[in-house]
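> structure for this input, please:
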Amino acid sequence: MGINLITQEGMEILQKELDFLWRIERPEITQKVTWAAGLGDRSENADYQFNKQKLREIDRRVRHLRKRLEVLRPVPYSPQQEGKVFFGAWVKLVDDEDNTLFFRIVGADEIAHHQDYSSINSPIAKSCLGKEIDDEVYVQTELLKKRWYIDNIFYGAPELVKEKIIAAKEK
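Down below sits the predicted model:
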């Protein structure tokens, strides 16, 4: 479940990355490879070897992004989601000792560079789905089972809910 879901913001980020790699970075590296190849013996040419490897990495990432973008399905926000935890929700959890946990439920393709994002396939996200504020949530992992309470839920892109995020973290 959820393997091909992505937020609209996540979809735009992946499309921008693909565009940057294909239109800007790849042509620059291709030009460097062509220049370095013109210097002669490629087997001992560090510039050629380095940039050729970089070009392979770019091409691998471009292929991956194109394949993923074909199958990813952006999940739009719906006002009916308000008050319950669904895909794209920002969730603040509190435990019995007043420890807090704050995260957004997103697709697996979005979590790489975000500490406060959790994949919809993660145990914590799965345990929160469909819940409301003040509901108990039991998170079961291989190491422990812990009880949390849903303290806050809201929706929106990070830049649109920045004030809510800050307020939720400070409570």
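> when you work out contacts or count neighbours from here on, use the C-alpha atoms and nothing else.
Noted.
> where do the helices sit along the protein?
8-20, 26-37, 46-71, 123-128, 162-170 (DSSP state H).
> make JSON lines from those helices and add mean neighbour count and distance to residue 136 to it.
Output for these, formatted as JSON lines (neighbours: other C-alpha atoms under 10 Å; distance: least, C-alpha to C-alpha, whole Å):
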{"stretch": "helix 8-20", "mean neighbour count": "16", "distance to residue 136": "29"}
{"stretch": "helix 26-37", "mean neighbour count": "16", "distance to residue 136": "49"}
{"stretch": "helix 46-71", "mean neighbour count": "15", "distance to residue 136": "34"}
{"stretch": "helix 123-128", "mean neighbour count": "20", "distance to residue 136": "9"}
{"stretch": "helix 162-170", "mean neighbour count": "13", "distance to residue 136": "18"}
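> for comparison, sequence B:
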Amino acid sequence: MSRWRPAAPQSSAYVTAEGQARLKAEFEHLWRERRPEVVRALAAAAAEGDRSENAEYIYRKKELREIDRRLQYLTTRLENLKVVDTAPSDLHRVYFGAWVTVQEPDGQSKTWRLVGADEIDAPRGWISIDAPLARGLLGRRVGETVEVKLPAGSRELVILAVQYGRPANLG
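You can find the predicted model right below:
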């Protein structure tokens, strides 16, 4: 049996203005604060002598590699992202950046925000535009019943509301 796996599909290159600001802030923090701090600690650990058995040195090298990897990712990602900061012309349809309130089959309502892959935050209800649920809702109107195909099976949802900007009920 082979270990080969097909490459994951590339995530969409969309981001909200807030998401872009968070990514830039993370980059600045890593570059201006975290990386210099780790480099100083690495230099201090290297000055202690034998590096082959120096746990602090080994740990700091690994930490520096992880920071550099994340910086490289953020540099590339920020260059390729398209910021979506305007509402669409039809405010009753579901598009990127929308807050969508749906009624579940059991009668409960849930609200999700469709965001870019770099902004996912499940506790806040932010789901990726590439997720099966989001793909099923895209382009649909308020009042429509939508059958979304999820990994756990199909589900029928009724779109109750679509808002752009922060809904008042979510603070």
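> TM-score, when you put one on top of the other?
Overlay of the two chains. TM-score (TM-score structural alignment, normalised by the length of the first structure): 0.87; 161 aligned residues with a C-alpha RMSD of 1.8 Å.
> which one of the helices of the first structure lies nearest to residue 90 of the first structure?
Within those, the stretch nearest residue 90 of the first structure is helix 162-170; the backing value is 8.2 Å (C-alpha to C-alpha).
> which residues touch the closest one?
Helix 162-170 of the first structure has contacts (C-alpha atoms under 8 Å, 6 or more residues apart in numbering) with 92, 100, 102, 152.
> could you do stretch 72-80 of the second structure as well?
With C-alpha under 8 Å, 6+ apart as the contact definition, stretch 72-80 of the second structure has outside contacts at 13, 20, 23-24, 27.
> how about those residues, which pair is most distant?
13 and 27 (17.7 Å).
> ok, so of the contacts of stretch 72-80 of the second structure, who is nearest residue 62 of the second structure?
Of all those, residue 27 has the smallest distance to residue 62 of the second structure: 18.5 Å, by C-alpha to C-alpha.
> was I right about the closest one contacting residue 71?
Yes - using C-alpha atoms under 8 Å, residue 27 of the second structure makes contact with residue 71 at a distance of 6.3 Å.
> need the counterpart of residue 105 of the first structure in the second structure.
The alignment partner of residue 105 of the first structure in the second structure, by TM-score structural alignment, is residue 114.
> is that match in contact with residue 127, as I believe?
Yes - with contact defined as C-alpha under 8 Å, residue 114 of the second structure counts as touching residue 127 (5.3 Å).
> overlap in contacts of these two?
Here residue 114 of the second structure and residue 127 share the contacting residues residue 134, scored by C-alpha under 8 Å, 6+ apart.
> which one of the two has more residues nearby?
Higher neighbour count among residue 114 of the second structure and residue 127: residue 114, with 28 against 22, using other C-alpha atoms under 10 Å.
> who's in contact with residue 136 of the second structure?
With C-alpha under 8 Å, 6+ apart, residue 136 of the second structure has these contacts: 146-149.
> what's the counterpart of it in the first structure?
By TM-score structural alignment, residue 136 of the second structure lines up with residue 127.
> and residue 15 of the second structure, by the same measure?
Checking TM-score structural alignment: residue 15 of the second structure goes with residue 6.
> ditto for residue 71 of the second structure
Residue pairing (TM-score structural alignment): residue 71 of the second structure is matched to residue 62 of the first structure.
> any idea how far residue 22 of the first structure is from residue 129 of the first structure?
Distance of residue 22 of the first structure to residue 129 of the first structure, given as C-alpha to C-alpha, to the nearest Å: 37 Å.
> actually residue 100 of the first structure, not the one I wrote
From residue 100 of the first structure across to residue 129 of the first structure, the span is 18 Å (C-alpha to C-alpha).
> next: residue 145 of the first structure.
17 Å.
> settle it for me: which of these two has more neighbours?
Neighbours were counted for residue 145 of the first structure and for residue 129 using other C-alpha under 10 Å; residue 129 has more, 16 against 9.
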